[in-house]
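>>> Sequence plus the predicted model coming up.
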Amino acid sequence: MQKKLVILGAGESGIGAALLGKQQGYDVFVSDGGVIKDIYRQELAVNHIPFEEGHHSWDIILNTDEIVKSPGIPEKNELMKKVREMQVPVISEIELAYRFSKDKKIIAITGSNGKSTTTALTFHIFETAGLNVAMVGNIGLSYARQVATAPVDYYVVEISSFQLDDIKEFKPNVAILLNITPDHLDRYDYKMENYVASKFRIAMNQGPEDYFVYCKDDPEIIKHLEKQTIYSTTIPFTIMEPLKQGGFMANEQVNIQVNDEPVIVSMYDLALKGKHNLYNSMAAGIAGRTMDIRKEKIRESLTSFKSLEHRMEYVASVRGIDFINDSKATNVNSLWFALESMETPVVLIMGGVDKGNDYSAIRELVKEKVKAIVCLGVDNAPIREALSNDTPLMIDTRNMKDAVQAAFKHAAKGDVVLLSPACASFDLFKNYEDRGRQFKEAVREL
C-alpha cells in the first residue's frame, strides 16, 4: 500500500518535499493554514498533488504515516501538540531529501550568523573545481526540490536549527558549525542550552569517516563540546593561535591545514573582508580540502568570490560616500559583525520589528564607529532607549527613501552609509530582500 505523507506548510521547502514525495511514490497531501502563493499553488495543480489552504483538516493530518513539517511552524501550535500527542512521525524536509540522496556527498552548514555567505562560498569553491554541485536549503532552491528535479553529486546545504530539530538519520559528510549566539530563543523555551543542543544535532549521526568543522573561538561551541561526544573527525578553525590541523591565522595569512596540502592566502587577497569573513573563508576552505579539492582551486575561489545580495553588498559610491546593503542582518549579532568590519566612519540605517533585541552588545562599536543612526521602523523607541547616548545624532524615518536621504545628508566623503537593520522587516517591507532592493533603488535615485 502507498505510504501516506502529509506536508505542513506550502513554502519553498514544503513544495520541494511534495514534489520529491510524489516522485518517490508517496500518497502526498499538502496542508497550509495560510494562503499559498500563486506560483506554488500552480505547481501543486500541475503535478496533481492534492492540497488545502486557509485551514488544516485534522482527520487527514492525524491519520497519515508521516508528516513533513515546515521549519516555520512552532511546536506550541495546537495542531503540532495534537500531532505529538498522537505520536505521528514528524520529519523535516532536509530529512526527506537526505533519504533519497544519501549516496551523494553532503556539506551541511549551520550557525547563528554567516551561514548564507559560507554556503555560497563553499558552493563557489566546488563549482570552480568543476564538480557537479548544487547550493540548497535556506538559500535558493529547497534541498528536496533539487533532489527531485535535478540531482547532483555534491549538495552544499544551508540549515537552520528549526530544520535540524526534525532530523532522524540525516548525516552530512561534512558538518560546519560557524558560531552560536542567542537567536530564536522564543522557540527554545528561552533556554540557550536548548538552542545550542539543536545546532549540534548537525553532527549527531556522523561517524569517523565524516568531518565536524567548528569555530574554536566560540565560547558556546567549546562549552558544549565538553559535554557532547563527537564521533566524526573534528577540524577546528581559529584566529587566535596556530594549529597543526584546521584553519588558522599566521603572519596575516589564512592557513588551511587539512589532508597534507596547506592552502595559504593573504588576508588582504580574500574577496570577503572583515574579521567574521576570515572565519567564513576558513570554514569553506576546510570543506573544500576534506573533499580533496586542489589548493590552487581553493585559493582562486577565496580571492574571486562575489558577495551575496543583501549581505554586506556594495551598492554604489555617491560623492565619495560608499553605500552598503546588509538587509539580511536581522539580529544584533549580524549588525555587530557588520560594524566590526568597518574601517571608516559609519552612518547606520537600522530598525524594524524588534525581536526583544539586547543592543548592549553593540554599544562599544556604535560609540567607536557610528556618527549617526537613522532609525527606520514603525516603532523606533527600543533603539532610541538603548543607543541614543552612544552616538551624536539619531533621526526617525518611516520609509526607505527618507532614510537614505537623511543618511546621505549626514555622511561626508570617505564615510560609509550602512543598511544593517538588526531587526526583522515586516513592519514596512515584505521581507529583507524587499527592504534591500528598496535601499538600492533609493541610493540610485540620489
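Received, thanks. None of the values given here were measured: they were computed from a predicted structure. Numbering: from 1, shown residues only.

>>> contacts, neighbours, all on C-alpha from now
Will do.

>>> wait, what's in contact with residue 233?
With contact taken as CA atoms under 8 Å, 6 or more residues apart in numbering, residue 233 is in contact with 207, 208, 209, 210, 211, 212.

>>> out of the residues you listed, which are buried?
207, 210, 211, 212 (16 or more other CA atoms under 10 Å).

>>> show me the contacts for the last one.
With contacts taken as CA under 8 Å, 6+ apart, residue 212 has the following neighbours: 174, 175, 176, 177, 203, 230, 232, 233, 234, 235.

>>> Identify each buried residue in stretch 98-108, please.
Here stretch 98-108 shows 98, 100, 101, 105, 106, 107, 108 as buried, counting by 16+ other CA under 10 Å.

>>> Give me the neighbour count for residue 118.
For residue 118, the count of nearby residues is 25 (other CA atoms under 10 Å).

>>> Residue 25 now?
Quick note: residue 25 (other CA under 10 Å) scores 12 neighbours.

>>> Helix, strand or coil: sort out the nearest residue to it once chain neighbours are set aside for me.
Excluding its sequence neighbours, the residue lying closest to residue 25 (CA to CA, 6 or more residues apart in numbering) is residue 2, at 7.1 Å. Under DSSP: H, G, I helix; E, B strand; the rest coil, residue 2 falls in the coil class.

>>> this is the other structure I want to compare:
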Amino acid sequence: MKRLVVLGAGESGVGTAILGKKEGYDVFVSDKGMITEEYKNVLRNFEIEWEEQKHTESKILNADVVMKSPGIPDKVAMIVKLKEMGVSVVSEIEFAAKFTNAQIVGITGSNGKTTTTMLTHYVLEKGGLDINMAGNIGDSFAKQVAENDAPFYVLELSSFQLDGSIDFAPHIAVLTNITPDHLDRYENKFENYIASKFRIAMNQTEKDYFIYDADDEVIVTYLKNHPIRARLLPFSLTKKVKNGAYLEEGNIKITIDNNEFNMSTTNLSLKGNHNVKNAMAAATVSQLLKIRKATIRECLENFHGVEHRLENVLKINNVQYINDSKATNVNATFYALDAMKSSTVWIVGGVDKGNDYTELYPLVNEKVKAIICLGMDNSKIINAFGNCVDNIVETQSMKEAVNIAYKIAERNENVLLSPACASFDLFKNYEERGRQFKEAVREL
C-alpha cells in the first residue's frame, strides 16, 4: 500500500486526504498549526490519522508521495529533506488530476483569475455542460474528484499550486496577466514568478489551447523566448489578431478557425477594461467548447461579479462605498483606482509582499483625496504617497477606518477599500477583511 502524507489540513489538504483514502492509499495528515473542528470531524469520519501543532519526521519521511498545501514554501526544512530523499512532493491539483478523465480549463494570472474563472463556469454551465469549479474557489478539486467527479472542470490556479505540478496539463489554459506578486516566495526574482505561471502550459500538446493577454509585455516576451506547444489564442484591446479575440469600435470580436463571435462591450454587465479582457477570455473558452453564441452573449450581460471584487456596498449621503478587499497586490488596486470616476477616499494597507507603488502615482494624484492606512506597519505607504496626498491617516481597525472615511468623504465621492496587500496582520483572510468593511459601512 502506498503512503500519502498530506502537509496542511486546510481545504486542499483535507480534500486530498479524502481522495487518497478512496484510491487506496495509507493516508496521514500533519499540520503545524491547529486544525479546525470542522476538518477534524471530516478526518475522523474517514478514519484518517492526523496530528496538529507539529510535524513528526518519522511519520512523514516514509511517504511515497507528499501533498503540501500551497501556503508552505519550498524552502522549509522538511520539504528540502523530502526532496533530497527523492520523495515526490506535489500540489493538490497535480495529485487529483491523475484520478479524473475530465477536460480541464485551467485559469491563472496575477489578477482577474477569480472573475474569469467564475464567469467561465457560469457560461459553460448555462450552456449545458456538466462542469465543476475548483482550485482557489469553493470545495477542493481533490474532494470533488473523490465525491462528485464531472466531465469538465474549470480550475482557478495560483502560482503556488502550479509550482507543485509535474504532469498536470489542462486542455485549455488561460493566462490573464503577469505583474509582480508574491515575490517574497520567489527569491524576489520576477523571472522565477513568471516561469511559475507558465508551468500551466508546460505539459500541453498541439491538441491543447493557450489563451493569453497579448497586451501584456511580460507574457509576449516570455512566449517569444520560450515557445510552447499548445495552440495560441491571444486576446487584445489594442491590436487585431487573426485567431483569438480583439476589440473593434467597441465590439468584442473572436475568431477561431473562421468561426466568428461578436458582441458590443456596452452590454457587458461588468464594467472597466480589465473586465472586457476577462469577458474575452471566458468567451474564447466557451467558443472552443461549442457553447451557443446567444448563450455566451446572454451570460456576459447577466453575470454579476465576485464578492470582494469592486463590489458596490451602499450609497450613504451620496457617497458610494466599494469593497475591493480581494485586491491583494498593486496591480489589482491599479484596476480599482482606474475604474473610479470621481474623487476617492482610499483605504489601503496590510502585509506588504514587496510592493512597488510607483505605478499608482498618476492615478493617486488624479483621483485620491485622502488615504486611510489599515495595517500594523504603514510606513512604506506613508513614504510612497506622502507627496501625492495631503491627508494620510493611520488606523488599527476596520471600524475606525470606515468611520474616518465617513467624516472625510463628501457628496458624489467614493470610499474604496482596495488594500494592495495581504490581510494576515489584522484579519484571517481577504474575505474576513471585506465582510468587516461591509458590516462597518452598514453600521454608519
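Ah, there it is. The model shown is predicted, which means the values in this text are computed figures rather than measured ones.

>>> So which of the buried ones among the contacts of residue 233 of the first structure are in strands?
211, 212 (DSSP state E).

>>> Between the buried ones among the contacts of residue 233 of the first structure, which sits nearest residue 430 of the first structure?
Within these, the smallest distance to residue 430 of the first structure is 36.3 Å, found for residue 212 (CA to CA).

>>> Map the closest one onto the second structure.
By TM-score structural alignment, residue 212 of the first structure lines up with residue 210 in the second structure.

>>> do the same with residue 166 of the first structure
Here residue 166 of the first structure is matched to residue 164 in the second structure, going by TM-score structural alignment.

>>> And for that match, the neighbour number?
Using other CA under 10 Å: residue 164 of the second structure sits among 24 other residues.

>>> same deal with residue 292 of the first structure?
Residue 292 of the first structure: 12 neighbours (other CA under 10 Å).

>>> cool, and residue 287 of the first structure?
Neighbours of residue 287 of the first structure (other CA under 10 Å): 30.

>>> What's the separation between the equivalent of it over in the second structure and residue 325 of the second structure?
Here residue 287 of the first structure is matched to residue 285 in the second structure, going by TM-score structural alignment. Distance of residue 285 of the second structure to residue 325 of the second structure, given as CA to CA, to the nearest Å: 28 Å.

>>> swap in residue 83 of the second structure?
36 Å.

>>> Please identify which of these two sits among more neighbours.
More neighbours surround residue 325 than the other of residue 83 of the second structure and residue 325, with 31 against 14 (other CA under 10 Å).

>>> on that earlier part again, lining up the contacts of residue 212 of the first structure with the second structure, which overlap?
Retained in the second structure: 174, 175, 176, 177, 203, 232, 233, 234, 235, out of these (criterion both residues aligned by TM-score structural alignment, their matches' CA atoms under 8 Å).

>>> Closest one of the buried ones among the contacts of residue 233 of the first structure to residue 241 of the first structure?
Closest to residue 241 of the first structure, out of all of those and judged by CA to CA, is residue 212, at 19.4 Å.

>>> about what we covered before: okay but the match of residue 166 of the first structure is in contact with residue 94, surely?
Yes. Using CA atoms under 8 Å, residue 164 of the second structure is in contact with residue 94, at 6.9 Å.

>>> In contact with the match of residue 287 of the first structure: list those residues for me.
So residue 285 of the second structure contacts 120, 172 (CA under 8 Å, 6+ apart).

>>> mean deviation of the helix or strand hosting it from the first structure?
Assessed by DSSP states H and E, residue 285 of the second structure sits inside helix 273-288. Helix 273-288 of the second structure differs from its equivalent in the first structure by a mean of 1.0 Å after superposition (mean CA distance after the TM-score superposition for the first structure).

>>> and that helix, how far from the chain's centre?
Helix 273-288 of the second structure sits 16 Å away from the centroid of its parent chain (CA atoms, centre = their mean, to the nearest Å).

>>> now do stretch 45-54 of the first structure
29 Å.

>>> Would you mark the buried spots in it?
In stretch 45-54 of the first structure, the ones that count as buried by 16+ other CA under 10 Å are 49, 51, 52, 53.

>>> May I see those residues organised as a markdown table, with secondary structure added?
Conversion of the buried residues of stretch 45-54 of the first structure to a markdown table gives the following (three-state DSSP):
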| residue | secondary structure |
| --- | --- |
| 49 | coil |
| 51 | strand |
| 52 | strand |
| 53 | strand |
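
>>> Any chance of the residues you listed in TSV with distance to residue 130 of the first structure as columns?
Listed next are those as TSV, based on distance: CA to CA, whole Å:
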residue	distance to residue 130 of the first structure
49	36
51	40
52	42
53	42
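
>>> out of those, who's nearest residue 140 of the first structure?
residue 49 (22.6 Å).

>>> Run through the residues that contact the closest one.
Residue 49 of the first structure neighbours (CA under 8 Å, 6+ apart): 18, 22, 28, 29, 30.

>>> Can you name the two of these that sit furthest apart?
Across the contacts of residue 49 of the first structure (CA to CA), the longest gap, 11.1 Å, separates 22 and 30.

>>> which of those two has more neighbours?
residue 30 (24 against 17).

>>> And the counterpart of residue 87 of the second structure in the first structure, how far from residue 391 of the first structure?
Mapped onto the first structure by TM-score structural alignment, residue 87 of the second structure lines up with residue 88. From residue 88 of the first structure across to residue 391 of the first structure, the span is 53 Å (CA to CA).

>>> what does residue 398 of the first structure give?
From residue 398 of the first structure to residue 391 of the first structure the distance is 20 Å (CA to CA).

>>> Over to residue 150 of the first structure?
Here the criterion is CA to CA. By it, residue 150 of the first structure lies 51 Å from residue 391 of the first structure.

>>> aligned partner of residue 328 of the first structure in the second structure?
Match for residue 328 of the first structure (TM-score structural alignment): residue 326.

>>> residues near its match, how many?
28.

>>> cool, the one 10 residues further on as well?
Each residue near residue 336 of the second structure was counted by other CA under 10 Å, and the total is 22.

>>> That one against residue 418, yeah?
Yes. Residue 336 of the second structure is within contact range of residue 418, at 7.1 Å (criterion: CA under 8 Å).

>>> For ChimeraX, write a command that selects the buried ones of the contacts of residue 212 of the first structure.
Under the burial definition 16+ other CA under 10 Å, those of the contacts of residue 212 of the first structure that qualify are selected in ChimeraX by:
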select :174,175,176,177,203,230,232,234,235
